[in-house]
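Visitor: Quick one: sequence and predicted model below, then my questions.
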Amino acid sequence: MNFDDKQSSLNLSGPPLTLSSTDRLTGTLGNLSLSSSLGTPEDTPEFVQLDPSCYCVHCKLVVREALQLLCGHHVCLLCLDPLFGDEDVKICSVDDCGYQISKSEVFPDTFKRREVLKQKVYCTFRSRGCDAIAAWKDLKNHVTRCEFALVPCVRAAEGCTALLPRDMYDSHVRETCDFLPVTCNSCQTVTLKGKFQAHIEKDCPKAMISCPFSCGTPKFFREQLDTHREQCPNKPNQCSFSSIGCEFKGTLQSVQSHEKDDLASHLQLLSKYTSAMERRNADIMTELSDLRQEKAKWHQHAKALEEQCNLLKKENSAVKKSEKELTVLIAHHGERVIGLDRKIEDKALMTTTDKACP
C-alpha cells in the first residue's frame, strides 16, 4: 500500500488543521477536547483486551483525547508536545511505520475517541468479587450501582475514613461508626461513639469509681472524688520537710513516723537548703549592688540633662527678650522713616510752589 492509499484509509473527523504556530495548534486542540462530550475518564481501568489501535504512540498507554497523525497512528492530546519536542516534523516512532509526521497536521479523531470509550473493561471492584464487564464509558454508572463497591461513610467530612460494602453501610452508619453521636445514660452528655469509653473511664461525673487510694470505701460518683480525697484515711500526705527536698509520701501515720525517725536526713537537707539560700542571698546582694551603681549613674546623667535644660531655658528667654527689643527698635526706626518721608514730600511741595510764583 502506498502513502496515498494509507492516507485514504484514515478515520478522519474533519480537514487537517493547518496553523501558523504550534501554540495556536495546541490551544485549538485543547478547546476541542474540553468542548467534546467524548473526553476519556480520568481513571485508568483494567481492560479486558485493549485493541492495539487504541494505544498512544508516545506514552504506550490507552490513548486519551485521541489525535490522529498523518501516518494513521494516534497520540494523546497531552502527549503531542512531548512527542515532537522542539521539532515540527519527524519520523513516526512505531516500528513498522516510518512515515514522516508533522505537528501542524494532526486530526482530532472523534471516531477513535468513541472506539476507545467502547473498549471493554472489568469492574473497579473485580478484586472484591464483581465479575461485571462493561464499556469504559459505562463503567462509572455501573460502579455507582455495584453491590461490591466500597462507599465512604456519610460522616467522612467529620473524620470517618471507613470505606464500606453496601450491605454493611447501614449498620455502620447507625451502630458502629466512631463518629456516631451517642448520649451517656448517666450524665446525658452527648459524645462520639469512638470516644464514649474514654468518657466513661475518665470524664463522666456520674460514673461509679473506687477510691484511688484503695481505702476500702464503697464505690461513689466521680464528681464526689475531691470531697472523698480530703477525707480519705489513705490519701497521700507529704513530709513537712517537702519544701526543702524531702520526697517522702504516705499515710498520715507513716509520715508522722518518718518525721520522727529521719531527723538526721532532715537536718542534712536543711543544711543544704540553708547553704543554697546563703549563696542565693549573696548573688542577690551582688545584683542589688550593681543596680544601685547603675541607678547612681542614671541619676547623674539625669541631673546633667536637667542642667542643660535649664541653660537652654535661660538662652531661650534671652533670645525672646532680644527679639522683643529688636521689634521695638524696628518700630521706632519705622516711625522715623515715615517722618522723614513726610518732610521730604513737604519740602518737594514747597519747592514746586516757589518755582510756580514769579
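Guide: Nice, thanks for sending it over. Residues are numbered from 1 along each chain as shown.

Visitor: contacts and neighbour counts: CA atoms only from here.
Guide: OK.

Visitor: Give the buried residues for stretch 324-336.
Guide: Within stretch 324-336, not a single residue qualifies as buried, counting by 16 or more other CA atoms under 10 Å.

Visitor: this is the other structure I want to compare:
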Amino acid sequence: MTQDLILQAGRRTVLMENEAIAALENRIDDNFKHACELILQCRGRTIVTGMGKSGHIGNKIAATLASTGTPSFFVHPGEASHGDLGMITREDLVIAISNSGSSAEVLTLLPLLKRLGIPMISMTGKPDSPLAQAADVNLDIAVETEACPLNLAPTSSTTVTLVMGDALAVALLEARGFTAEDFAFSHPGGALGRRLLLKVEDVMHAGEELPQVSPETPLSKALLEMTSKGFGMTTVVDHKGTLLGVFTDGDLRRIIDQKVELDSATMEVVMSRRPKTVSADTLAAEALRIMEDNRITALVVEDDARHPIGLLHMHDILRAGVI
C-alpha cells in the first residue's frame, strides 16, 4: 500500500465520520428532550451499560456524565447478570447502548429492569429493535455506513454514539446550571480544580513565618527580619497589630536612590503605605492575578480588622500548580 493510499484512507475515514456526526443534528429532537427530562427526574444514578465497543463508549459517557453533574457509572451487562445487577436500585435510570439493539447480554437485563420499574433510555441504530422497543425512549444513533471499508468494524457508529452521549451531558449540564466551580469539585486533582478550589489560606505563610516589625523599628533591624524570614519584605504593624504598611527590597532600592540616611531611618519613614492585601478566603488564582497586575511577588493576608495573618508569595502559588 503506497503512502498516498494510506493518506487517502485516513482522510476518507475522517470525512465519513464527520458526515455521520452532521446527520446526528436532526436527531436532537423530542426523544432527546424526553431522555434529558427522564435523567433530570431521576433521584438515583444514571447507569450506562453496553457490550463490546458500545461498552467502551458507554464507559466514557458515564464518566462524562459523572463529571458534569449527573451521578453515573458504567455496569458491564455480562457482569450484571452475575451479581453486579445489585449495583442498580429502583431509584436509578439505565442508558443501554447497542447499535444493533439486539445484544443478548443487554437484552437479558430487560425483564429484571422492568420488574424493578427502572426507566430506560436506549441508544440504538435500529428503532424497531427489541432494545429500542423496550425502552422508555430511544435515541437514534444509526449511520449509513461504517468508516471501515468492510462496513464491519464499529467506527462511525461508535463516534456517533459518543457524540450523542456528549450532547446529553452538555444539555444536562446547562439544565442543572452546572458551573466551573462545580466541575472543579469533581476534578480536585486537575489544573482546573487547583485554580478554582485552592484558596490563599491553603498556601499562605502564617504564625512565626510572618515577617513583622513596628513603625519605630530601625531600618537595620527590619532588614534582619526580612533576611531571616526570606520573603524579601516585612509587614509594619502598630501596637494593636493593625497593618500600617510594608517594606520590600524594592523600597530599599528606592530609598538608596533618594539618598535617605540609612543609619537613622525607621520604618515609619521608609515603609510603603496602603499595600496590596487579600483575605484568607480569596482564591489563589485571584491572588495571582493581583500580583501580576501590580507587578509584585507577595501579598499580605489580613483579617477583617486589618491585622496581618499571613503572607502569600508568588512562588507558593506556582508550586501549588495554580497557573
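Guide: Looks like it arrived, so ask away. Because the structure is a prediction, the values reported are computed rather than measured.

Visitor: How close are the two chains, by TM-score?
Guide: Superposed pair, TM-score by TM-score structural alignment, normalised by the length of structure 2: 0.23. Supporting alignment: 124 aligned residues with a CA RMSD of 6.5 Å.

Visitor: What count of nearby residues applies to Ile209 of structure 1?
Guide: 17 (other CA atoms under 10 Å).

Visitor: Would you tell me which helix is longest in structure 1?
Guide: helix 263-356 (DSSP state H).

Visitor: Check the secondary structure at Leu164 of structure 1 for me.
Guide: strand (DSSP: H, G, I helix; E, B strand; the rest coil).

Visitor: Quickly note the distance from it to His299 of structure 1.
Guide: Distance of Leu164 of structure 1 to His299 of structure 1, given as CA to CA, to the nearest Å: 79 Å.

Visitor: Between the two, which is the more surrounded one?
Guide: More crowded of Leu164 of structure 1 and His299, by other CA under 10 Å: Leu164, with 17 against 12.

Visitor: For Val151 of structure 1, see how far away that one is.
Guide: Between Leu164 of structure 1 and Val151 of structure 1 the distance, using CA to CA, works out to 5 Å.

Visitor: what does Leu25 of structure 1 give?
Guide: Taking CA to CA, one finds Leu25 of structure 1 at 42 Å from Val151 of structure 1.

Visitor: again with Leu349 of structure 1
Guide: Leu349 of structure 1 is 120 Å from Val151 of structure 1, by CA to CA.

Visitor: swap in Ile284 of structure 1?
Guide: Taken as CA to CA, the span from Ile284 of structure 1 to Val151 of structure 1 is 70 Å.

Visitor: Looking at those two, which has the bigger crowd around it?
Guide: Between Ile284 of structure 1 and Val151, counting by other CA under 10 Å, Val151 is the more crowded of the two (15 against 12).

Visitor: Specify the local secondary structure of that one.
Guide: Taking three-state DSSP, the label given to Val151 of structure 1 is strand.

Visitor: wait, what's in contact with it?
Guide: Taking CA atoms under 8 Å, 6 or more residues apart in numbering, we find Val151 of structure 1 in contact with 163-166, 169.

Visitor: wait, isn't Gln68 of structure 1 in contact with Pro108?
Guide: Yes. Using CA atoms under 8 Å, Gln68 of structure 1 is in contact with Pro108, at 6.3 Å.

Visitor: okay, now Met137 of structure 2: neighbour count?
Guide: To be clear, residue 137 of structure 2 is Val; Met isn't right here. By other CA under 10 Å, the residues close to Val137 of structure 2 number 22.

Visitor: ok, it to Ala22 of structure 2 distance?
Guide: Taking CA to CA, one finds Val137 of structure 2 at 22 Å from Ala22 of structure 2.

Visitor: Could you do Leu113 of structure 2 as well?
Guide: 33 Å.

Visitor: out of these two, which sits in the busier spot?
Guide: Shown here are Leu113 of structure 2 and Ala22; by other CA under 10 Å, Leu113 has more neighbours (18 against 11).

Visitor: Now do the SS call for that one.
Guide: Following three-state DSSP, we place Leu113 of structure 2 in the helix state.

Visitor: Same check on Phe73 of structure 2?
Guide: From three-state DSSP, the assignment for Phe73 of structure 2 is strand.

Visitor: just checking, it touches Ala66?
Guide: Yes. Phe73 of structure 2 lies in contact with Ala66 (CA under 8 Å); the separation is 7.2 Å.

Visitor: can you list residues touching both of these two?
Guide: Contact with both Phe73 of structure 2 and Ala66 is made by no residue, according to CA under 8 Å, 6+ apart.

Visitor: The stretch 151-300 of structure 2: helices as residue ranges?
Guide: Using DSSP state H, counting those that start in this stretch, the helices assigned to the stretch 151-300 of structure 2 run over residues 156-176, 180-185, 191-197, 200-203, 219-229, 249-257, 267-270, 284-294.

Visitor: want to try CSV for those helices, with mean neighbour count as columns?
Guide: Below are the helices of the stretch 151-300 of structure 2 laid out as CSV (neighbours: other CA atoms under 10 Å):
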stretch, mean neighbour count
helix 156-176, 20
helix 180-185, 16
helix 191-197, 20
helix 200-203, 20
helix 219-229, 17
helix 249-257, 13
helix 267-270, 20
helix 284-294, 18
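
Visitor: Phe84 of structure 1: how many residues sit nearby?
Guide: Phe84 of structure 1: 17 neighbours (other CA under 10 Å).

Visitor: That one and Val75 of structure 1: what is the separation?
Guide: Distance, Phe84 of structure 1 to Val75 of structure 1, by CA to CA: 11 Å.

Visitor: That'll do, ta.
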